[in-house]
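Participant: One predicted model, sequence on top.
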Amino acid sequence: MLHPQARALLALIAERGVPPTHTLSPQEARAVYRDRRGFTQPAPPPVASVQSLQAEGPQGPIPLRLYRPLGTMADQVLPALVYYHGGGWVIGDLDTHDTLCRELANGSGCAVVSVDYRLAPEHRFPAAVDDAIAAARWVRREAAALKLDAERIAVGGDSAGGNLAAVVAIAARDAGEPPFAWQLLIYPATDQHRTAPSHERNGQGYLLTRDTMDYFTGHYIPDARLYADWRASPLLHPDLSRLPPALVLTAGYDPLRDEGLAYAQKLSEAGTRATHLSFERQIHGFILMGKVLAEANDAVRLCAAALRDALAA
């Protein structure tokens, strides 16, 4: 039941001999991930403004990019989504997710703040977590100066970024800080042990493979004893109650499918409002590929609409 467009994309990747991520150095992998945007991603839509910022981080400044949606004024106070890009904590940056952040901003009418957290293996766990938490705190602290509504700030991300967004929401609650307004978790990694059935079922042939996941995790968390740390595996946190409402989006042919579903279920069982939405015919990473996968554009629109509704005044 793989979507024909996804099947065609995978066939084209194989035909062109695109090297698997795990066969590349992190530097090479980052360049390939950045360069393939032109093939799979739609053109970046115009927004009202884009501003480069720097948050105060634990080991120096954290680059941010603030998007304000079309139709808004510079002095208009907006709700905001703090967004963490995917890429296995090893690849990805502000540019790889530029189009998606623009689409989410325009579709929701909310500002989007994209976070360029430190990457592994140069900066291993929990560096990305520390940056993610620091960036979200900085955005809330500077909300008035940024013309953002500090009481209507959500966190979100895809894949590794979904992992970080979930961890940020838990960390804020555990620290006794005001809760974030909402969570957007797009095929999040929630358990570093990677033992869910979908890892076996979807572990080969669907772009994100077991070898690539081992590559990412090996760079990010080389000590397997740390897999049980909830900052690495938020599914393992003993208390998922009193967290922001969440939309958890998964893909049917994604190795991470089952742990995303399990996270949504555990949120619901703990009394946290969570909605699970699955694109059963899609592969990991599909939401970035709207130029070649039509359902990606549907997914973006659904996420943006849910964000708009969640942060409505």
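Facilitator: Structure's in. What do you need? Here the structure is a predicted model, which is why all the values come from computation and not from measurement.
Participant: alpha carbons only for contacts and neighbour counts from here, please
Facilitator: Will do.
Participant: Can you list the residue ranges for helices in this structure?
Facilitator: Counting by DSSP state H, one finds helices in the chain at the ranges 4-15, 26-35, 37-40, 98-108, 127-141, 143-146, 160-174, 197-201, 210-220, 257-269, 294-310.
Participant: Figure out which of those helices is closest to residue 59.
Facilitator: helix 127-141 (8.4 Å; C-alpha to C-alpha).
Participant: what helices or strands is the closest one leaning on?
Facilitator: strand 49-57, strand 78-84, strand 148-158, helix 160-174 (3 or more C-alpha pairs under 8 Å, 6 or more residues apart in numbering; DSSP states H and E).
Participant: tell me the most buried of those?
Facilitator: Mean neighbour count (mean count of other C-alpha atoms under 10 Å) peaks for strand 78-84 among those, with a mean of 29.
Participant: before we move on, the earlier item: for residue 24, find the nearest of the helices and strands packed on helix 127-141.
Facilitator: helix 160-174 (18.8 Å).
Participant: can you tell me how far the closest residue to residue 305 other than its chain neighbours sits from residue 203?
Facilitator: Residue nearest to residue 305 in three dimensions, not counting chain neighbours: residue 108, with 5.7 Å by C-alpha to C-alpha, 6 or more residues apart in numbering. For residue 108, the distance to residue 203 (C-alpha to C-alpha, to the nearest Å) stands at 34 Å.
Participant: So which of the two has more stuff around it?
Facilitator: For the pair residue 108 and residue 203, the greater number of neighbours falls to residue 108 (26 against 20), based on other C-alpha atoms under 10 Å.
Participant: and the more buried one, what does it touch?
Facilitator: 304, 305, 306, 307, 308 (C-alpha atoms under 8 Å, 6 or more residues apart in numbering).
Participant: And those, which is closest to residue 77?
Facilitator: Nearest member of the contacts of residue 108 to residue 77, counting by C-alpha to C-alpha, is residue 308, at 14.4 Å.
Participant: Included below, for side-by-side comparison, is a second structure:
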Amino acid sequence: MTPQSLLDPQLAPLFIDVPTPAFSDETIPILRQAMAGSPIAKAGVDVKAHYLDRADGTTLRIVVVRPLDATELTPVVVHAHPGGWIFGTPETSGSTLVDMARNSSCAVVSVDYRLAPEYPFPAAHQDVMAALRWVRSAAQDQGFDADRIVLAGESAGANIAAGVALRCRDDGDDHGIVGLSMVYSPLDDRAISRPAHPYAGSIGLSASHIRFAWTSYLRGVETDHVTLYAAPGRAENLTGLPPIFLAVGALDPVVDENLGFAQRLIRDGVPTTLHIFAGAPHGFDRMETAKVTIQLRELRNEHLNRCIAL
């Protein structure tokens, strides 16, 4: 059995004979330019940027995508984009944001958080927390339902979303969070030292890519001082989290830690939905026409709609 024989054939154009760029300090600027994304298509949605002031005098950009037929009180998805904490923008996830806004009747607030290694943890975490606070404080002016908020993200963004959910739980204020959506999330920095199953990371993003991303995100942080907000897999207790949607491909280098995280969530009484997609490497949903991507989006939207209906 070869990794190629396990790959979903519809994903082959994305991964076969397509080199995966190396992650390094030298390639980061190139990757950022390539992965910045195009302006978000406005078919059936309204797209607006907002700018929040940080304490250091800089501004945080957030992009709000909402359906044109949004009701007066619209549930909100606070979203963090993928990119290994080192690249990406809300526009990188443009089609994902539009899909969620149109098919879950939510306003999607995507955060243009600061990137590592220039801004290691907790910068991105703080930026998503700031966006969450803005959603609540601006709810009346923006027409948001501050009691129906879902945190969501893909890859590094899913990690950040989970860390924010844990922070809110520990602060004793759920901030109106009713759900958490996590797609192929790196969860535990210690997992990179453990052997994965033989096909994990064999196509596309590999364990070495994940290792570099973690090293960038945690630059300057001693191993013994990595918190559960940076690496949610380190949390000793997961009780008190909202209903969680987990999705990951069977060929993804983070599949094993997602499986283990789901087991711990279930053991700790957290309503958990887990989907493993056969033949799917990390980032498979960039192939938007593939049936597996369509299925992922449908399942994620079902979860969002269940959460906001509670």
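Facilitator: It's in. This structure is a prediction, so every number in the text was calculated from the model and none was measured.
Participant: nearest to residue 175 of structure 1, of the contacts of residue 108 of structure 1?
Facilitator: The closest of these, once distances to residue 175 of structure 1 are taken by C-alpha to C-alpha, is residue 307, at 24.7 Å.
Participant: Which position in structure 2 pairs with that closest one?
Facilitator: In structure 2, the residue matched to residue 307 of structure 1 (TM-score structural alignment) is residue 304.
Participant: what does residue 11 of structure 1 give?
Facilitator: Match for residue 11 of structure 1 (TM-score structural alignment): residue 16.
Participant: Against residue 35 of structure 2, how distant is that match?
Facilitator: In terms of C-alpha to C-alpha, residue 16 of structure 2 sits 20 Å off from residue 35 of structure 2.
Participant: Compare those two and say which is more crowded by neighbours.
Facilitator: It is residue 35, of residue 16 of structure 2 and residue 35, that has more neighbours when counted by other C-alpha under 10 Å, with 17 against 14.
Participant: ok, now how distant is residue 53 of structure 1 from residue 139 of structure 1?
Facilitator: From residue 53 of structure 1 over to residue 139 of structure 1 the distance is 10 Å, taken as C-alpha to C-alpha.
Participant: Also residue 59 of structure 1?
Facilitator: Residue 59 of structure 1 sits 17 Å away from residue 139 of structure 1, going by C-alpha to C-alpha.
Participant: So those two - more neighbours on which side?
Facilitator: Comparing residue 59 of structure 1 with residue 139 by neighbour count (other C-alpha under 10 Å), the higher total belongs to residue 139, at 24 against 10.
Participant: separation between the aligned residue in structure 2 for the more buried one and residue 260 of structure 2?
Facilitator: Taking TM-score structural alignment for the superposition, residue 139 of structure 1 sits opposite residue 135 in structure 2. Using C-alpha to C-alpha, one gets 32 Å for the distance from residue 135 of structure 2 to residue 260 of structure 2.
Participant: still on that earlier bit, adding distance to residue 65 of structure 1 as columns, could you present the helices and strands packed on helix 127-141 of structure 1 in a markdown table?
Facilitator: Output for these, formatted as a markdown table (distance: least, C-alpha to C-alpha, whole Å):
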| stretch | distance to residue 65 of structure 1 |
| --- | --- |
| strand 49-57 | 5 |
| strand 78-84 | 10 |
| strand 148-158 | 14 |
| helix 160-174 | 15 |
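Participant: And the ones you listed: which comes nearest residue 118 of structure 1?
Facilitator: strand 49-57 (10.0 Å).
Participant: Relative to structure 2, and after superposing, what's the average distance for that closest one?
Facilitator: Compared with structure 2 after the fit, strand 49-57 of structure 1 shows a mean deviation of 2.0 Å (mean C-alpha distance after the TM-score superposition for structure 1).
Participant: which residues make contact with that strand from outside it?
Facilitator: 61-70, 130-131, 134-135, 138-139.
Participant: Buried members of these into PyMOL, please.
Facilitator: PyMOL command restricting the contacts of strand 49-57 of structure 1 to the buried ones, with burial defined by 16 or more other C-alpha atoms under 10 Å:
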select buried, resi 62+63+64+65+66+67+68+69+70+130+131+134+135+139
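Participant: from the contacts of strand 49-57 of structure 1, which two are the most distant?
Facilitator: Top of the distance list for the contacts of strand 49-57 of structure 1 (C-alpha to C-alpha): 70 and 130, 31.8 Å.
Participant: Skipping adjacent residues, who's closest to the counterpart of residue 188 of structure 1 in structure 2 in space?
Facilitator: Using TM-score structural alignment as the criterion, residue 188 of structure 1 maps onto residue 185 of structure 2. Nearest non-adjacent residue to residue 185 of structure 2, counting by C-alpha to C-alpha, 6+ apart: residue 155, 4.3 Å away.
Participant: Quick check: the aligned residue for residue 161 of structure 2 in structure 1?
Facilitator: Under the pairing rule here (TM-score structural alignment), the equivalent of residue 161 of structure 2 within structure 1 is residue 165.
Participant: what residues are up against that match?
Facilitator: 83, 84, 132, 155, 156, 157, 183, 184, 185.
Participant: Nearest residue to it in space, please, no chain neighbours.
Facilitator: Of all residues not flanking residue 165 of structure 1 in the chain, residue 156 sits nearest, at 5.1 Å (C-alpha to C-alpha, 6+ apart).
Participant: and the one you found, what pairs with it in structure 2?
Facilitator: Residue 156 of structure 1 maps onto residue 152 in structure 2, by TM-score structural alignment.
Participant: Hmm, that match is touching residue 159, no?
Facilitator: No. With contact defined as C-alpha atoms under 8 Å, residue 152 of structure 2 does not count as touching residue 159 (9.3 Å).
Participant: Give me the common contacts of the two.
Facilitator: With C-alpha under 8 Å, 6+ apart as the test, residue 152 of structure 2 and residue 159 both reach residue 182.
Participant: coming back round to it: right, and out of the contacts of residue 165 of structure 1, which lies closest to residue 281 of structure 1?
Facilitator: The closest of those to residue 281 of structure 1 turns out to be residue 185 (C-alpha to C-alpha; 18.4 Å).
Participant: neighbours of the closest one, just the number please.
Facilitator: The tally of other residues near residue 185 of structure 1 (other C-alpha under 10 Å) stands at 31.
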